[in-house]
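A.B. asks: Just to be clear, the model below is a prediction. Sequence and coordinates:
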Amino acid sequence: MPPTPTVVLVHGAFADTAIWFGVVAELHSHGIPVLAPPNPLRGLAADAAHIASVAAQIDGPVVLAGHAYGGAVITEAGTADNVVALVYVAAPVLEEGETLSELHGRFPPTGPVGELRRWSYPVPGGGQGVEVTLTAEAFATVFAADVPAPVAEVLASCQPPLALAACEERATAAAWRSKPSWALVAGADRVIAPDVERFGAARAGATVVEIDGASHAVTLSQPTAVARLIRDAVHAVS
């Protein structure tokens, strides 16, 4: 009997590994090994290389699950030899050679452009890069509309910023072309338009579940449903 794959959970922008807490608990309750490493959020190539390195150091098969920007990361990182499946959760699904900005530009804007706060940070070799977070005022309504207000308030204060340059980096691979994929569409997502999620999932030939009324923070508000989809992927490749 083949070993049960390890699930590696990859968070996206504006939330760290805490976004997966409920999902981790659900997967543990079903005896599925889980790892939720930090995603550096410094750039698509660098982030994908980091996650691919984590996956490659795990003994046995790996199922990569990416939330939000984490979906772009697993699209590249999923080329690691021991990755056997991909799960996209309220996430974009990039094609090789495509940028996040190009994919989002195919559809009417629903994202949080006006609610972003810009920060500067030093880059190697000198100079300044630009990174973004959501404003605290917008976080609850844009990111976490179906999460209890006190939780959303804490998350808003704990946001990891995303380097803006990541949105303009071209994907160098599309692992879904050679590996099976699953996708969850958050029907009321205001960070990534549901149509973006649906388009990418259809392009990848993913097995799709849609949750009406779910916000971008669906991993927190609907952890059982998210974990169920991940378990489906695990069982399909076990």
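C.D. replies: Cool, got the structure. Numbering: from 1, shown residues only.
A.B. asks: only C-alpha atoms for contact and neighbour calcs from this point on.
C.D. replies: Fine.
A.B. asks: what residues are up against the residue nearest the centre of the chain?
C.D. replies: The residue lying closest to the centre of the chain (Cα atoms, centre = their mean) is H67, at 2.1 Å. Taking Cα atoms under 8 Å, 6 or more residues apart in numbering as the criterion, H67 is in contact with L9, V10, H11, G12, Y88, V89, A90, A91.
A.B. asks: Mind listing residues that contact the helix ranked longest in the chain?
C.D. replies: Longest helix of the chain, by residue count under DSSP state H: helix 223-237. Residues outside helix 223-237 that contact it (Cα under 8 Å, 6+ apart): 4-5, 7, 20, 22-24, 26-27, 63, 65, 84-87, 89, 181-184, 209, 218-219.
A.B. asks: In helices only, show me these.
C.D. replies: G22, V23, V24, E26, L27, V218, T219.
A.B. asks: if we take the contacts of H67, which one ends up nearest to A77?
C.D. replies: A77 lies nearest to V10 out of the contacts of H67, by Cα to Cα, at 10.4 Å.
A.B. asks: try this one side by side with the last:
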Amino acid sequence: MVRTRSRLIAVAAALVLTAGTLIGVGPAAQAGGGKKAKPTVVLVHGAFADSSGWNGVVSRLARDGYPVISAANPLRGVASDAAQVKALLDSIKGPIVLVGHSYGGMVISKAAAGDKDVKALVYVAAFAPLAGESAGDLSAKFPGSTLAATLRPVKLPGGQQDLYVDPAKFHQQFAADVPARDAALMAVAQRPITAAALDEKAAGPQAWQKVPSYFLVAGGDKNIPPAVQYFEAKRAKAAAVRTVRSGSHAVFVSEPGITAAFIEKAARS
């Protein structure tokens, strides 16, 4: 009990220091030109998830001294979501490591294009498109995705549709390696994405064409086939690729330690 409490206190202290760094009063700001400040890590979630899914990753990065922001991704459309993330990036001083999960990869690829402060991109079971490709196009490039059969549409005003994963199928489809109790909570808290966002084509230069990219491949992914993730990594001439062989699409939840370590590898490079 004492050890558990000590660990919790240490993590909480790291989070407080990280928050201080983000507003300019933490250790990095006080270093006075001594030790080089660590880059800010910006985490962008994908469809059917929310920013709290990164909590296990955030606690580890914060413990290791990284300023962290877990961004809220609107999931309304690639161009509009990327513009919102870009606005966040523009508010950050210093180098950035930008991380995207799933559809979040579509967003970071556009948001970071031309941003000289973004030093590395990390794709976690994510899409990394070229101009003219949509998330739907990429997921169908190789067989293996079973997502479509699990989706439940909700009609929106104006003729649009929100898409949810059927809660009864969420565990096996999205988070098979996450404990059932946790996956059930994720299913309830999932954020929908518009059908239009999944069909929207990437436009213009994509950040991975210029910025070093790192790919964490989920070997048991039922949303984005692993073959798609390997294809993207090869096309991007990835600086590093790591595979979690049994990792589900929610590998950042089930394996926060591996995910955080991989992000830190990108941050150090």
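C.D. replies: Noted; the coordinates are in hand. Keep in mind the model is a prediction, meaning the values are calculated, not measured.
A.B. asks: Mind checking the TM-score on these two?
C.D. replies: Laid over one another, the chains give 0.94 as their TM-score (TM-score structural alignment, normalised by the length of structure 1), with 232 aligned residues with a Cα RMSD of 1.1 Å.
A.B. asks: Out of the contacts of H67 of structure 1, who's the most crowded?
C.D. replies: When neighbours are counted by other Cα atoms under 10 Å, A90 leads the contacts of H67 of structure 1 with 34 neighbours.
A.B. asks: Spell out the residue ranges of the strands in the stretch 101-250 of structure 2.
C.D. replies: Along the stretch 101-250 of structure 2, the stretches classed as strands by DSSP state E, counting those that start in this stretch are 118-124, 151-155, 161-165, 193-194, 213-218, 240-244.
A.B. asks: residues in contact with the last one?
C.D. replies: Right, strand 240-244 of structure 2. Outside strand 240-244 of structure 2, the residues that reach it (Cα under 8 Å, 6+ apart) are S213, Y214, F215, L216, V217, A218, G219, A233, V251, F262.
A.B. asks: by how many degrees do that strand and helix 256-268 diverge?
C.D. replies: 180 degrees (axes from the mean of the first three to the mean of the last three Cα atoms, to 10 degrees).
A.B. asks: what packs against the longest helix along structure 2?
C.D. replies: Longest helix in structure 2, counting residues (DSSP H): helix 2-22. Helix 2-22 of structure 2 makes packing contacts with helix 27-30, helix 55-63, strand 68-71 when contacts are defined by 3 or more Cα pairs under 8 Å, 6 or more residues apart in numbering; DSSP states H and E.
A.B. asks: how does it look with 7 Å?
C.D. replies: Packing partners of helix 2-22 of structure 2 (3 or more Cα pairs under 7 Å, 6 or more residues apart in numbering; DSSP states H and E): helix 27-30, helix 55-63.
A.B. asks: Give me whichever of these is most buried.
C.D. replies: Neighbour counts averaged per stretch over the helices and strands packed on helix 2-22 of structure 2 are highest for helix 55-63, at a mean of 21; criterion: mean count of other Cα atoms under 10 Å.
A.B. asks: For that one, which helices and strands make contact with it?
C.D. replies: Packed against helix 55-63 of structure 2 by the contact rule (3+ Cα pairs under 7 Å, 6+ apart) you find helix 2-22, helix 256-268.
A.B. asks: Alright, I will stop here.
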